[in-house]
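**Student:** The following block contains a protein sequence and its predicted model.
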Amino acid sequence: MKHNPAFLALVESILPLVTEVNVEQYQTMNDWTLLDVREDSEWLKGRLPNALHLGRGIIERDIETLFPEKDTPLVLYCGGGYRSALAANNLQVMGYTKVVSLAGGYKAWLERQLPIEND
């Protein structure tokens, strides 16, 4: 997907504030909760194993209900790593201290031909 310049500029402006991990790093992260922040339609087409779904449109609204402890270790991912970086930044602003974004997101996972879950 081709992204618009202002969206890319926004993502670039927050990336220095967010920790990103690559797929290989994520695979070594025990006891971290994986959150898929993609749209419902994307989730239904396939997702990373053991992921929970909390879409980008509602994550800030619902995160404290699902994860009231602000030190809960969370890995966020989306299609390519941009929306998850934005969401990770917002969660940090909300006080979450262990939140990272999966660089390359679902696309990076598929490129490595790793397993996915489907309904």
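**Tutor:** Thanks, I have the structure now.

**Student:** use CA for all of it now, contacts and neighbours both
**Tutor:** Will do.

**Student:** For residue 49, which residues are in contact?
**Tutor:** 115, 116, 117 (Cα atoms under 8 Å, 6 or more residues apart in numbering).

**Student:** Repeat that for residue 37.
**Tutor:** Here residue 37 is in contact with 53, 54, 55, 56, 59, 76, 77, 78, 83, 84, 87 (Cα under 8 Å, 6+ apart).

**Student:** closest to residue 101 among the contacts of residue 49?
**Tutor:** residue 116 (18.2 Å; Cα to Cα).

**Student:** ok, now which ones touch that closest one?
**Tutor:** 46, 47, 48, 49.

**Student:** Name the member of those with the most neighbours.
**Tutor:** For the contacts of residue 116, the largest number of neighbours (other Cα atoms under 10 Å) sits with residue 47, at 24 neighbours.

**Student:** closest to residue 99 among the contacts of residue 116?
**Tutor:** Closest to residue 99, out of all of these and judged by Cα to Cα, is residue 48, at 17.4 Å.

**Student:** I'd like to know how far that closest one sits from residue 7.
**Tutor:** Per Cα to Cα, to the nearest Å, residue 48 is found 25 Å from residue 7.

**Student:** this is the other structure I want to compare:
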Amino acid sequence: MSVDAFLEDARAEITRVSPEEADGLRRLGGLIVDIRPHHNRLAEGEIEGSVVVERIVLEWRLDPSGDWRLPGFTKDTPVIVVCNEGYSSSLAARDLKRIGLPKATDLIGGYRAWRAAGLPIREGGSQAVS
């Protein structure tokens, strides 16, 4: 299977959201999870109110029934995964959906689409949740 087919399969399992839709979900209590590398976040900024979780620990920090999960969300919380341009976030969102987050999705166009839409950002470089 090619990576393009792999990505297409992942996206068939999620309902992706635009920057404006993601902002609406954020305002209603949705959790925006930034999986971008530190150097990208430092150079470009971060989404206001987002939580930084390295991809390597994402499933452990967002397993709704796991011992290592982040506080403050439930399996019914909309979770919007963000990467640079909306590719690896699709794969991550699919995986989160499979571990018990039915409202997991990703941001179409990633962080760069959010920033281009003029939505709230903050200075980058936050420490990731480990």
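**Tutor:** Cool, got the structure. Worth saying up front: this structure is predicted, and the values here are computed from it rather than measured.

**Student:** Superposed, what's their TM-score?
**Tutor:** Scored against TM-score structural alignment, normalised by the length of structure 1, the superposed chains reach a TM-score of 0.83; 115 aligned residues with a Cα RMSD of 2.0 Å.

**Student:** Which pair in the contacts of residue 116 of structure 1 has the greatest spatial separation?
**Tutor:** 46 and 49 (9.2 Å).

**Student:** what residues are shared contacts of the two?
**Tutor:** When contacts are counted by Cα under 8 Å, 6+ apart, residue 46 of structure 1 and residue 49 have 116, 117 as shared neighbours.

**Student:** for the most centrally placed residue in structure 2, what are its contacts?
**Tutor:** Residue closest to the average C-alpha location in structure 2 (Cα atoms, centre = their mean): residue 81, at 1.0 Å. Neighbouring residues of residue 81 of structure 2 by Cα under 8 Å, 6+ apart: 32, 33, 34, 35, 89, 90, 92, 93, 104, 105, 106, 107.

**Student:** and if we set it to 7 Å?
**Tutor:** By Cα atoms under 7 Å, 6 or more residues apart in numbering, the contact list for residue 81 of structure 2 reads 32, 33, 34, 89, 93, 105, 106, 107.

**Student:** so what secondary structure elements neighbour the helix of greatest length in structure 1?
**Tutor:** In structure 1, taking DSSP state H as the definition, the longest helix is helix 82-93. Applying 3 or more Cα pairs under 7 Å, 6 or more residues apart in numbering; DSSP states H and E, we find helix 82-93 of structure 1 packed against helix 5-14, strand 74-77, strand 99-102.

**Student:** Reformat those as CSV; add distance to residue 68 of structure 1.
**Tutor:** Listed next are the helices and strands packed on helix 82-93 of structure 1 as CSV, based on distance: least, Cα to Cα, whole Å:
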stretch, distance to residue 68 of structure 1
helix 5-14, 24
strand 74-77, 12
strand 99-102, 14
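
**Student:** for those, which one sits closest to residue 22 of structure 1?
**Tutor:** Using Cα to Cα, the helices and strands packed on helix 82-93 of structure 1 put strand 99-102 closest to residue 22 of structure 1, at 5.8 Å.

**Student:** okay, that closest one sits on what stretch of structure 2?
**Tutor:** The aligned range for strand 99-102 of structure 1 in structure 2 is 104-107, by TM-score structural alignment.

**Student:** re the thing from before, please indicate which of the contacts of residue 37 of structure 1 are buried?
**Tutor:** Buried by 16 or more other Cα atoms under 10 Å: 53, 54, 55, 56, 59, 76, 77, 78, 83, 84, 87, out of the contacts of residue 37 of structure 1.
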